[in-house]
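Chemist: prediction below, plus the sequence it came from.
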Amino acid sequence: MTAATLLTGALAADEAGVTPATIRKWVQLGRLTPAGRQGRAQLFRLEDVFAAERAARRKPRTAG
């Protein structure tokens, strides 16, 4: 069993092709949960970030 690599929000955002603000919004909306902390920084599993990105891509945006 290998340990999952944890990334800061900025690095995770870069890997997923989104902005750090998008990562923060997904956390705020409950679509992404931090896997740990390093000081004040939230850390994320890359596979969790990719799953949130896929889920966001599937959801149609609503006008309004």
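Modeler: Alright, I've got the coordinates.
Chemist: going forward, measure contacts between C-alpha atoms and count neighbours the same way
Modeler: Will do.
Chemist: can you pull out the strands in the protein?
Modeler: Using DSSP state E, the strands of the chain run over 6-8, 36-38, 41-45.
Chemist: what residue lies at the spatial centre of this protein?
Modeler: The chain has Val49 as the residue nearest its centroid, 3.7 Å off, counting by Cα atoms, centre = their mean.
Chemist: got another, please set it beside the one above:
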Amino acid sequence: MEDLLTGPQAAELCGVTPAAIRKWRQRGQLAPAGLDERGRPLFTQLAVALAEKATRQRARRVPGQRAA
């Protein structure tokens, strides 16, 4: 079974704040794979990595330019 990460663990792995992880969830970029015993979301490492990659790619775009 794959290890699941809490929000703070996912944030530390990506070098972002836990608030950024929550924002990725709100935007639909990161879906939880389950819940812990207290009902907090848990994430797979792959899902976190894909959300981080998508976020960083968007951050490199130049406003006003269209994707090729």
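Modeler: The structure has been received and is ready for your questions. Everything quoted here is computed from the prediction, not taken from an experiment.
Chemist: let me see the TM-score of these two.
Modeler: Scored against TM-score structural alignment, normalised by the length of structure 1, the superposed chains reach a TM-score of 0.85; 61 aligned residues with a Cα RMSD of 1.6 Å.
Chemist: follow-up on the earlier one: contacts only, for the residue nearest to the centre of structure 1.
Modeler: In this structure, Val49 of structure 1 makes contact with Ala12, Ala13, Ala16, Ile23, Leu32, judged by Cα atoms under 8 Å, 6 or more residues apart in numbering.
Chemist: any figure for the gap between the aligned partner of Pro34 of structure 1 in structure 2 and Arg22 of structure 2?
Modeler: When structure 2 is aligned by TM-score structural alignment, Pro34 of structure 1 is paired with Pro32. Here the criterion is Cα to Cα, to the nearest Å. By it, Pro32 of structure 2 lies 11 Å from Arg22 of structure 2.
Chemist: please apply the same query to Pro8 of structure 2.
Modeler: When distance is defined by Cα to Cα, Pro8 of structure 2 is 10 Å away from Arg22 of structure 2.
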